[in-house]
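[1] Following is a predicted model, sequence given first.
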Amino acid sequence: MSAGWLIVVAAMWGATNPFIKHGSSGIENVKENGKVRQFLMELKFLIFNWKYLVPFLINQGGSVLYYITLASAELSLAVPITNSLTFLFTIISGRFLGDQIHHWETYVGMLLILAGVALCVSDKM
């Protein structure tokens, strides 16, 4: 059952990545004098921007769930499932936000990722 939780973690991480990217757009327009003041104004921009903050908190919730799941999951299964499927969920959620997939190799890679994860999971059962 830990494989199911690892897939949930990958979905939480991957699905939020494009939203974090889109939510942080505009931070490059924050300009202040001094490095510390610049940092604080950028931090303020992110904290008070719900389009960034909500996906960030969901992403961090995925990290907490990953940490909890590692207690009962095999490490040789946890790392490939979460890392590879995070990439897959990032591409899929990015498509919903209008990001384009420009190369057919991306689709082949997605199929190979699914095949690899299926092989990892089936080997451990």
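    Thanks, I have the structure now. Residues are numbered from 1 along each chain as shown.
[2] CA only for contacts and neighbour counts going forward, please
    Noted.
[3] how about stretch 79-92: buried residues?
    Neighbour counts using 16 or more other Cα atoms under 10 Å place 80-92 of stretch 79-92 among the buried residues.
[4] Take those residues and lay them out in TSV including distance to Phe39 and secondary structure.
    Listed next are the buried residues of stretch 79-92 as TSV, based on distance: Cα to Cα, whole Å; DSSP: H, G, I helix; E, B strand; the rest coil:
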residue	distance to Phe39	secondary structure
Pro80	35	helix
Ile81	35	helix
Thr82	32	helix
Asn83	30	helix
Ser84	33	helix
Leu85	33	helix
Thr86	29	helix
Phe87	29	helix
Leu88	32	helix
Phe89	31	helix
Thr90	28	helix
Ile91	30	helix
Ile92	32	helix
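[5] and here's the other structure:
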Amino acid sequence: MSEIQTFEASQIFSMIAVSCLWGITNPFISRGTKTSTPVSSDISLLLKPFYELKNFIQNWRFSIPFLFNQLASILFMALVVNLPLSMTVICVNSLTFVITALTGAALGEAPLSKNTILGTFLVLFGVILITV
């Protein structure tokens, strides 16, 4: 028989932190891509990466959320190494979806429908069942 896995408070907090970093940065990254300027096709292939990097740094609406998003990816890898894979991935990805939907709605991207709200509560209920 398999043992029932429970998480410590610090592990649950870590999963919530990664989910928040991913979920909050996703709508901001989406907004930031709308303000980026493409690199001209007239630039040589050798110089193009430098122009791309310059655009990345100059477009702070994209680069700052992107860097926080990548920090969350590094933290997620640490979670996956130290916690049960099947439960960690489900919890973090589910919570990320919920936080992305809530953040997007708060930023005025799309209002939350009744189905989205119901789905959010079902996801949260499922995550609570898994982690507690």
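    Alright, I've got the coordinates. All values reported here derive from a predicted model rather than from experimental measurement.
[6] where does the TM-score land?
    Here the TM-score for the pair of chains, by TM-score structural alignment, normalised by the length of the first structure, is 0.83; 121 aligned residues with a Cα RMSD of 2.1 Å.
[7] quick revisit: relative to Tyr67 of the first structure, which of the buried residues of stretch 79-92 of the first structure is nearest.
    Thr82 (11.8 Å; Cα to Cα).
[8] The closest one reaches Ala10, doesn't it?
    Yes: using Cα atoms under 8 Å, Thr82 of the first structure makes contact with Ala10 at a distance of 4.8 Å.
[9] Reformat the buried residues of stretch 79-92 of the first structure as CSV; add distance to Phe45 of the first structure.
    CSV is the format used below for those (distance: Cα to Cα, whole Å):
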residue, distance to Phe45 of the first structure
Pro80, 34
Ile81, 34
Thr82, 30
Asn83, 29
Ser84, 31
Leu85, 30
Thr86, 27
Phe87, 27
Leu88, 29
Phe89, 27
Thr90, 24
Ile91, 26
Ile92, 27
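[10] pretty sure Tyr66 of the first structure contacts Val8?
    No: with contacts counted by Cα under 8 Å, Tyr66 of the first structure stays clear of Val8, the gap being 9.0 Å.
[11] Neighbour count for those two, which is higher?
    When neighbours are counted by other Cα atoms under 10 Å, Tyr66 of the first structure and Val8 differ, and Tyr66 comes out ahead with 23 against 18.
[12] Map the more buried one across to the second structure for me.
    Using TM-score structural alignment, the equivalent of Tyr66 of the first structure in the second structure is Phe76.
[13] and the residue lying farthest from the centre of the first structure, helix, strand or coil?
    Distance from the C-alpha centroid of the first structure, by Cα atoms, centre = their mean, peaks at Asn33 (32.9 Å). Taken by DSSP: H, G, I helix; E, B strand; the rest coil, the conformation at Asn33 of the first structure corresponds to coil.
[14] what's the counterpart of it in the second structure?
    Counting by TM-score structural alignment, the partner of Asn33 of the first structure is Ser41.
[15] try Ala3 of the first structure
    Under TM-score structural alignment, Ala3 of the first structure pairs with Ile12 in the second structure.
[16] Apart from its chain neighbours, what residue comes closest to that match?
    Leaving aside its chain neighbours, Ile12 of the second structure sits nearest to Thr131 (7.3 Å; criterion: Cα to Cα, 6 or more residues apart in numbering).
[17] hang on, the one you found packs against Gln11?
    No: applying Cα under 8 Å as the test, Thr131 of the second structure and Gln11 come out as separate, 9.5 Å apart.
[18] Run a quick neighbour tally on the aligned partner of the residue nearest to Ile12 of the second structure in the first structure.
    Here Thr131 of the second structure is matched to Val121 in the first structure, going by TM-score structural alignment. Here the number of neighbours of Val121 of the first structure (other Cα under 10 Å) works out to 15.
[19] Enumerate every residue touching Phe97 of the second structure.
    Going by Cα atoms under 8 Å, 6 or more residues apart in numbering, Phe97 of the second structure touches Gly23.
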